[in-house]
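1. Pasted the sequence and its predicted model underneath.
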Amino acid sequence: TAPDPDGSDVSGRCPPDCDYADDSEERDEALAEATGTTNLVQIKAKLEKIFEQTSVNPALVYAFFVPADAVSPNLDGSLVKENKLKTKADKATTQWEFKGDRLIDFLNAEDRFFNPNEALDDDDVLELVMVTAKGKVVRYRLANATRSKVMAEARKFVRGVTNVRSGTTYIKPAQYLYDVFLRPLEADLEKENIKNISFIMDDGLRSLPIAALHDGEKFVVEKYSVGLMPSFSLTNVSEYVEPSNNLLLAMGASEFPDQIDLPAASLEARLIANEIWQNGGGDALLNQRFTVKELIEARSRKPYGIIHLATHGDFRSGATGESYIQFKNERVAFNDLQRLQLGNPPIELLVLSACRTAFGDRDAELGFAGLALASGAKSVIGSIWSVDDAGTMGLMTGLYEALQINPTKAQALQQAQIALLHGEVRQEGAQLITQKGAILLPPEYAQLGLSDLSHPYYWSGFTIVGNPW
């Protein structure tokens, strides 16, 4: 059994064939000082500040595939071969050897985000690194969690959660993925009372709906608020703003010339702005006014902190120009998002309620995970797959109610997802039943016969990207 740094037993914390490496804050900081690097110190300081401001205890989890025979540099510059663990009883502690540039690469991660490896080795194994507000840094390498195995289970999982008719077929792969991404960290997460986890993921994993992973009893969303970062250094973590202190602008259209219509989109935007947000204190620009020009002019008049777009967004394979956000009269390509001027000054949150991303596709995932960076927004909430209008409206109404009473954006999304999961939001005929009352839906939705919105298809695809706080 690997001893915890404080001397406690950590039996059961690491699955078979998993290497455990403990933390040493003093050595981390000494190394940072010696190399002129303050990345780790800055990360710890920011996480600690967020905890002070929100009372929500955050952690970062890096999940990358590494060569199975990789070695890690020790403090004296020597290389230490990783221990291969055969059984739980065969665990061994490898004092924190994940140092120097290798650690810096993980903590920045932007090079791997912008310049992914062209050749992917199916035999690479999963490595987890977690950083917490208390300065704890731990690493696990899972020798049996190869890229081919993890990606195969991830594909099964995504097929299950995106198909309501598949019932609970997603549960088995959801439990496997929980076992590799979170089970090794459980003891540390519980010990430090972590409530929010930001994942920085490798190629192919950035559109994984982490919220729907399952520990055998609960979904992840019932335990933690979770989100995605391209890297910490590419994330705008400037001054914290309480979500309820933002002005809101909601935009959308129900009909598009070359796209599938979204019958409830205008209703969604109008409802959020005129009824839910601060007792009707939001503004709405709908249908013919849903243009880039109107957005820019509106922001010049008021410092909106939250922009809601009830529209199509598509993140595709190929050049970034193929991915886009749809406005009424035009598509704005991913590589042209700066036209929206959302970073001048940066808005706190951009919400895209009807976007989709090709799972496992590098280009598509780069677009989705890079949304906050490309748009200039601090945070983006978007859907990984298209969800029908009624389900989307149910989650979005809950999101904006929760944003007014929760200290972080990720926590608000978590509460909105839980409301669908637990049946607190559901469809009854032509009405959407929410925690605040009933909403009359467009007539065509009464014929769909939908009622139960608890399946992960309806809620787990919505993800926060960028700054989750």
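-> On my side now, so go ahead. Numbering: from 1, shown residues only.
2. Could you use CA atoms for every contact and neighbour count after this?
-> Fine.
3. Am I right that Trp385 falls within a helix?
-> No. Counting by DSSP: H, G, I helix; E, B strand; the rest coil, Trp385 is not part of a helix but coil.
4. so who does Asp111 touch?
-> Taking Cα atoms under 8 Å, 6 or more residues apart in numbering, we find Asp111 in contact with Asp105.
5. tell me the SS of it?
-> Applying three-state DSSP: Asp111 is helix.
6. any idea how far Phe232 is from it?
-> According to Cα to Cα, to the nearest Å, Asp111 stands 12 Å off from Phe232.
7. Could you state which residue of this structure sits nearest its centroid?
-> Gly227 (2.4 Å; Cα atoms, centre = their mean).
8. Thr54: how many residues sit nearby?
-> Using other Cα atoms under 10 Å as the criterion, Thr54 is surrounded by 15 other residues.
9. Just give the nearest non-adjacent residue to Asn246, would you?
-> Gly305 (4.9 Å; Cα to Cα, 6 or more residues apart in numbering).
10. if I look at the one you found, how far off is Asn274?
-> Counting by Cα to Cα, the separation of Gly305 from Asn274 is 16 Å.
11. Second structure follows, compare the two:
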Amino acid sequence: MEEEYTFEDVREKAKKLYEYLVKDINQYIEKEHKQIKTLVFALDTNLRNIPLAALVYNYDNASGKVEYLIDKYAIALAPRLDIPYPDVLQGKKLNILAAGLAEPDPEVNERDKRKFSKLRYANAELDVLKNLEKINSRVSVTKLADDDFKTKQFQSEINNVAFQILHLATHGEFSSSPENTFILAYDQVISIKEVGDVFRTQLQSQLEPIELLVLSACETAAGDKRATLGISGVGVRAGVRSAIASLWTLDDKISVEFTKKLYEQLLKPGLTKAQAL
């Protein structure tokens, strides 16, 4: 799905997968439950890293017309069958902690064999959120950019203020292996095990969990069939109800526009997080 020359083949396979997984369900919904607007999937290992939003329910090769499942329903994934009831963000005062990183401390790159590339638009992404604060009185944004995004400062903000949304514009990797699951702060790589430590006081002291974790400008572990469990693991350790993350390498310039549109939708009355996405 990342290479244009594969698009036609992908669409044909996406239509076949739609027919296997969704076609009969969709016919039942259209006949009996037309009010349903969101599909929640609890998937096994081989399907977890397939973006089900891109399943095709109508494809005319001759005309090039393509209709995707996301055109018809909001799509969400659940790591297991028991699905917590989500809280609605609209109508509430939104406290957002936005942390982003163009480049880590040079010493981090020296210590770490991964050699993290520069995220040129990470700060622009955080600026999008700060601009929201200027035009919407319900939005309050705490911004930690570059060398302000250090582990202790991040931990202090998390544990002392009740945030509904945590937005991270930084490198991250989400694998079934705890050793390969992390998010990057200015001063260190925060491993999945350390994520729990960062959020421990927050989980104990705040009345409500963080409603939404947005992991932006990140990528999953390439080829790891259980990578979405890594994303879920970060979310669970952070004590959040929902998480949004990319299944593959993300162009951080595009993520600026994505961020702007996502939060515009989140602030509209009556939309769930899945519908906003």
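-> All right, it came through fine. Predicted model only: the values in this text are computed from it and were never measured.
12. tm score of chain vs chain?
-> The TM-score (TM-score structural alignment, normalised by the length of the second structure) is 0.82; 250 aligned residues with a Cα RMSD of 2.2 Å.
13. related to what we said a few turns ago, what stretch of the second structure does the helix or strand that contains the residue nearest to Asn246 of the first structure fall on?
-> Using DSSP states H and E, Gly305 of the first structure maps to strand 304-315. Counting by TM-score structural alignment, strand 304-315 of the first structure lines up with residues 163-174 of the second structure.
14. May I have the distance across the matching stretch, first residue to last?
-> Stretch 163-174 of the second structure: ends 23 Å apart by Cα to Cα.
15. residues in contact with it?
-> 94-102, 116, 119, 122, 125-126, 180-185, 209-221, 227-231.
16. rerun at 6 Å
-> 95-101, 122, 181-184, 210-221, 227, 230-231 (Cα atoms under 6 Å, 6 or more residues apart in numbering).
17. buried sites along it?
-> The neighbour-count check on stretch 163-174 of the second structure (16 or more other Cα atoms under 10 Å) flags Phe163, Gln164, Ile165, Leu166, His167, Leu168, Ala169, Thr170, His171, Gly172, Glu173, Phe174 as buried.
18. same thing with stretch 51-68 of the second structure?
-> Leu52, Ala53, Ala54, Leu55, Val56, Tyr57, Asn58, Tyr59, Glu67, Tyr68.
19. Which pair of those residues spans the longest distance?
-> The span of the buried residues of stretch 51-68 of the second structure, defined through Cα to Cα, is set by Leu52 and Tyr59 at 15.7 Å.
20. Tell me which residue of the second structure lines up with Glu186 of the first structure.
-> Per TM-score structural alignment, Glu186 of the first structure is aligned with Asn26.
21. separation between its match and Glu12 of the second structure?
-> From Asn26 of the second structure across to Glu12 of the second structure, the span is 19 Å (Cα to Cα).
22. can you pull out the strands in the stretch 301-450 of the first structure?
-> Here the stretch 301-450 of the first structure has its strands, by DSSP state E, counting those that start in this stretch, at 304-315, 324-326, 331-333, 349-357, 379-383, 426-428, 431-434, 437-440.
23. with the second structure superposed, average distance for the first one?
-> For strand 304-315 of the first structure, the mean distance from the matching residues in the second structure following superposition reads 0.8 Å, by mean Cα distance after the TM-score superposition for the first structure.
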